[in-house]
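Visitor: Just the structure for this:
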Amino acid sequence: MYLATTGRPDTSARPRTGGAGRRVPGTVLALGAVSLVTDISSEMVTAVLPLYLVLGLGLSPLQFGFLDGLFNGATAFVRLLGGHAADRGHRHKHVAGIGYALSACSRLGLLLAGGATAGIAAALATDRVGKGIRTAPRDALITLSSPPDALGRSFGVHRAMDTTGALLGPLAAFALLWATAGAYDAVFVVSFCVGLLGVLLLVLYVPGHHPAPGPSAPPAPRKGATFAALRDPAFRRILAATALLGTATVGDAFVYLLLQQRLDLPVGWFPLLPLGGAAAYLLLAVPAGRIADRVGRRLPFLYGHLALLCVYAALLLPTGDAPALLLLLPVLALLGAFYATTDGVLMALTGPVLPVDGTARGLALLQSGQALARMLAGVGFGALWTVWGQGPALWAALSLLCVALAGGWLLVPRTTPSHPERRTA
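Guide: Presented below is the predicted three-dimensional model:
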């Protein structure tokens, strides 16, 4: 697999067509299947969680924003540990498996917690820790298994499969709540069982990364390699831009809560709101990845945040007596477009500039910076909403995103040459 990763320079600098006919690597498809099943499990819970916490347990937007942002930020440090452990001995699959198992077990924690806020917080923390541990090793496996000029497509295919699970999860939650007359416990039990299936698929079908012997094998991890990526100017600029844009990225849960309250949607339909964004993400992930491989990954990443800016602007528009769908569909479509053009594209943009033996570490560092920035965004937006109300909070988020986009345009490098270890002799 390392032969694939050391073949050619990154395509962000110029268009390429050589990878257009290649098949997606089997490792990517296997990881996609694992993510699909795991996302069914996680999105079953995620779809009902804001409703359960804010409307069921009576948490204020500030409390919800604090919990959501705190757990997302806490995973920043776990991601670094997961990336470091994965690169040491090239144990990407094993470390990712621990993360998937923790997330599955967290569903039992929600079941046992009942209505106790402390128990719910502990279960959510376990879930986010599991996600933090697995993300960088999983993305490193995708990077190490794919040709550099097809990374956008590989991540696009993986994210499309992942999003299929995100699409099915809320449907399953909605069906269970309807069939059980609102029994959240049933959602947690089924989510746990599906999560265990995802772990089983990882064990059986995802190959462990074993470097080939000989000159193509990667060097042993270097001392102090955890932050070695920071020595690369291109990586530092990408990291700074990602963190800056993350500080203006309001969490999805807030977008759904704003839609529900602005349109006065029935509470029972709330779990279905993520479906619109997931459907748009599913349709656009692979095309966005292929376009990024051809034209470079910088512009799709920045234009994706422009789509998020349009989400904020749409939520500020007066609704009046207009049908709810006139606001609902564009907002969800734009939210899906934002993720399709930023999530996997960012990983494809960053992967080639990292050293081979520090891929998971570098991606973990990038994801950690993004998670910390989004933690600040979640807590800040929740506080502004609580103190000033929805409108002023949205105006503040929109203004900050405008500034962040201008900074990102200057920071993200126009060309990102591959790390020397990834080039052929």
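Visitor: CA atoms for contacts and neighbours, from now on please.
Guide: Fine.
Visitor: Give me the helices and strands touching the helix or strand where residue 281 lies, please.
Guide: Per DSSP states H and E, residue 281 falls inside helix 273-295. Applying 3 or more CA pairs under 8 Å, 6 or more residues apart in numbering; DSSP states H and E, one finds that helix 273-295 contacts helix 151-179, helix 298-316, helix 325-340, helix 343-350.
Visitor: Can you tell me the number of residues neighbouring the residue nearest to residue 286 when sequence neighbours are not counted?
Guide: With sequence-adjacent residues excluded and distances taken as CA to CA, 6 or more residues apart in numbering, residue 286 is closest to residue 156, at 4.3 Å. When neighbours are counted by other CA atoms under 10 Å, residue 156 registers 28.
Visitor: Which neighbouring residues are in contact with residue 156, exactly?
Guide: 285-290, 340, 344-345 (CA atoms under 8 Å, 6 or more residues apart in numbering).
Visitor: picking that back up, which one of the helices and strands packed on helix 273-295 lies nearest to residue 47?
Guide: helix 151-179 (5.5 Å; CA to CA).
Visitor: Just the buried residues of that closest one, please?
Guide: 151-174, 176-177 (16 or more other CA atoms under 10 Å).
Visitor: Report the separation between the two terminal residues of stretch 172-191.
Guide: With CA to CA, to the nearest Å applied, stretch 172-191 spans 9 Å between its terminal residues.
Visitor: Would you do the same for the sequence below? I want to compare the two.
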Amino acid sequence: MIKSPGTIHPTVRALGWVSLFSDFASKMVYPITPLFLTAVLGAPVWTVGFVEGISESTASLLKLYSGWLSDRTGQRKTFVVTGYGLGAISKLGLAIASSWTAVLTVRLLDRVGKGLRAAPRDALIAENCAPHQRGQAYGFHHSLESVGEVLGPLVGFVFLWKYVGNYRGVFVLAFLPALVGVLVLLKWVREPGQIQNDGGHRCDSSPANNHPVSSLKKFTFKGLSPSYRKYLGVIGLFGLGNSSDAFLLVRSQDLGFSGSRLLLLYAAFNLMSVILSFTIGRFSDQVGRRPLLVMGYGLFGLVYLGFGFAQSPTLIWILFMFYGLYTALTRGVHKALVADLVHPSRRGTEIGTFHMLVGLMALPASLLAGFLYTQVSASAPFYFSAGIATISAILLWQCRLKA
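Guide: So this is what the prediction gives:
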């Protein structure tokens, strides 16, 4: 379970709480958005992939630019505050949306917020943590994030159980924890160079962790280390098969899950991440990141293969639990390996490269999944993703990555 050892810097702890409240709000909304689109607004299934894919990919360039700009200015917090603020406002936007294009606009606003905050936030974590404790720090952050991802669906489930079909009410309710997250961020998150009355707790008090202002005028992929370019190549391939989780929810809906049960299902999935993320992150500091990522990719392939074959709600419950294990094996470990491979003076920019690539691949992945789902069969996108994940796992195992 979640631990908060003294070696976790107060800023890292605060960012974990910010993510907890933010994901509390987001995951109250996310599992029912596909159902809101198709059942309430009457949009076709292909719009689910389009909305998710285009919103992720359109915001992807911001993930690079915000990281680069935070390097240039020596400021991270401004971008993080703006990003989480836009995410909070988007919840109210969903409550008044009357068409799938309005939902697309609101999702774009939310993803722009993520694009602004993702790289600067992850750079802040890296700058407040010693290299040999990055897995622990990112694992801790992901664990708190996952607590929010459990609480959000559970609260949404209780609300819909009492007010059946009131999706707009859920969206309004989700604004409250999102606002709390922004307030925590404003109060307790500090730049590495700022003096904090935190009792002296820090992963690493060395001045090297205070991020230097980068002199990088423009970004080029040639400036990345060979190991990081290899890693990004595998990430890009895996991303082609990693379509939006909305398709897992649509598949579950087809097999008989209602809106309230989808929220319960999503909570159970995230519970696995709460239990395991911190331990797996710390374990990656000891055994290395790559073996755990290979295991995660392999598990992803098996889970998606299972979704392709699934015909019963019982199997869906089991698959979502294993999907939570995949998330625990990869999300925090991915970020820790990125932090290992990037150049310290270009940390925000190069971390932004990772986030940008993941976001850009979301569009073709989701559009392809939507096409396969509607034009071939409901199982086809899951078989495709399973194959891509297997190839990615093999390639990552063969890579020799040096920090």
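Visitor: For the two chains, what TM-score is obtained?
Guide: After superposition, the two chains reach a TM-score (TM-score structural alignment, normalised by the length of structure 2) of 0.91; 390 aligned residues with a CA RMSD of 2.2 Å.
Visitor: So which of the helices and strands packed on helix 273-295 of structure 1 is nearest residue 206 of structure 1?
Guide: Among those, helix 151-179 sits nearest to residue 206 of structure 1 (CA to CA), with 13.2 Å.
Visitor: Check the mean deviation of that closest one from structure 2.
Guide: Average distance, helix 151-179 of structure 1 versus aligned residues of structure 2 after superposition (mean CA distance after the TM-score superposition for structure 1): 0.9 Å.
Visitor: angle of that helix against helix 343-350?
Guide: 160 degrees (axes from the mean of the first three to the mean of the last three CA atoms, to 10 degrees).
Visitor: Please work out which residues of structure 2 line up with helix 151-179 of structure 1.
Guide: Under TM-score structural alignment, the match for helix 151-179 of structure 1 in structure 2 covers residues 134-162.
Visitor: Name the SS class of the equivalent of residue 221 of structure 1 over in structure 2, please.
Guide: For residue 221 of structure 1, the aligned position in structure 2 is residue 214, judged by TM-score structural alignment. At residue 214 of structure 2 the chain is in coil, as set by DSSP: H, G, I helix; E, B strand; the rest coil.
Visitor: same question, the one 5 residues further on
Guide: When states are read from three-state DSSP, the local structure at residue 219 of structure 2 comes out as coil.
Visitor: Can you give me the distance of it to residue 77 of structure 2?
Guide: Residue 219 of structure 2 is 22 Å from residue 77 of structure 2, by CA to CA.
Visitor: Between the two, which has more neighbouring residues?
Guide: residue 77 (19 against 15).
Visitor: Residue in structure 1 paired with that one?
Guide: In structure 1, residue 77 of structure 2 lands on residue 93 (TM-score structural alignment).
Visitor: Pretty sure that match sits against residue 138.
Guide: Yes. Applying CA atoms under 8 Å, one finds residue 93 of structure 1 in contact with residue 138, separated by 7.3 Å.
Visitor: what's the matching residue for residue 368 of structure 1 over in structure 2?
Guide: Looks like residue 368 of structure 1 aligns to residue 356 there (TM-score structural alignment).
Visitor: which SSE is that match in?
Guide: Residue-wise, residue 356 of structure 2 maps onto helix 347-371 under DSSP H and E.
Visitor: mean per-residue distance, that helix to structure 1?
Guide: Helix 347-371 of structure 2 versus its aligned partner: 1.0 Å mean (mean CA distance after the TM-score superposition for structure 1).
Visitor: Which elements pack onto that helix?
Guide: Short answer (3+ CA pairs under 8 Å, 6+ apart): helix 347-371 of structure 2 packs on helix 46-58, helix 60-73, helix 100-127, helix 226-241, helix 313-341, helix 380-398.
Visitor: Tell me which of those helices sits nearest to residue 185 of structure 2.
Guide: Between these, helix 100-127 lies closest to residue 185 of structure 2; by CA to CA that is 10.8 Å.
Visitor: Buried ones in the closest one, by neighbour count?
Guide: In helix 100-127 of structure 2, counting by 16+ other CA under 10 Å, buried: 100, 103-127.
Visitor: Likewise for stretch 302-316 of structure 2?
Guide: 302-308, 310, 316.
Visitor: Spatially central residue in structure 1, please.
Guide: residue 343 (5.9 Å; CA atoms, centre = their mean).
Visitor: Tell me the residue in structure 2 aligned with it.
Guide: Match for residue 343 of structure 1 (TM-score structural alignment): residue 331.
Visitor: Surely its match touches residue 142?
Guide: Yes. Using CA under 8 Å, residue 331 of structure 2 makes contact with residue 142 at a distance of 7.4 Å.
Visitor: Can you redo the helices and strands packed on helix 347-371 of structure 2 as TSV, where the extra columns are distance to residue 93 of structure 2?
Guide: Conversion of those to TSV gives the following (distance: least, CA to CA, whole Å):
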stretch	distance to residue 93 of structure 2
helix 46-58	15
helix 60-73	21
helix 100-127	6
helix 226-241	28
helix 313-341	28
helix 380-398	30
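Visitor: so which of these gets nearest residue 291 of structure 2?
Guide: Using CA to CA, these put helix 380-398 closest to residue 291 of structure 2, at 7.2 Å.
Visitor: Which stretch of structure 1 lines up against the closest one?
Guide: Counting by TM-score structural alignment, helix 380-398 of structure 2 corresponds to 392-410 in structure 1.
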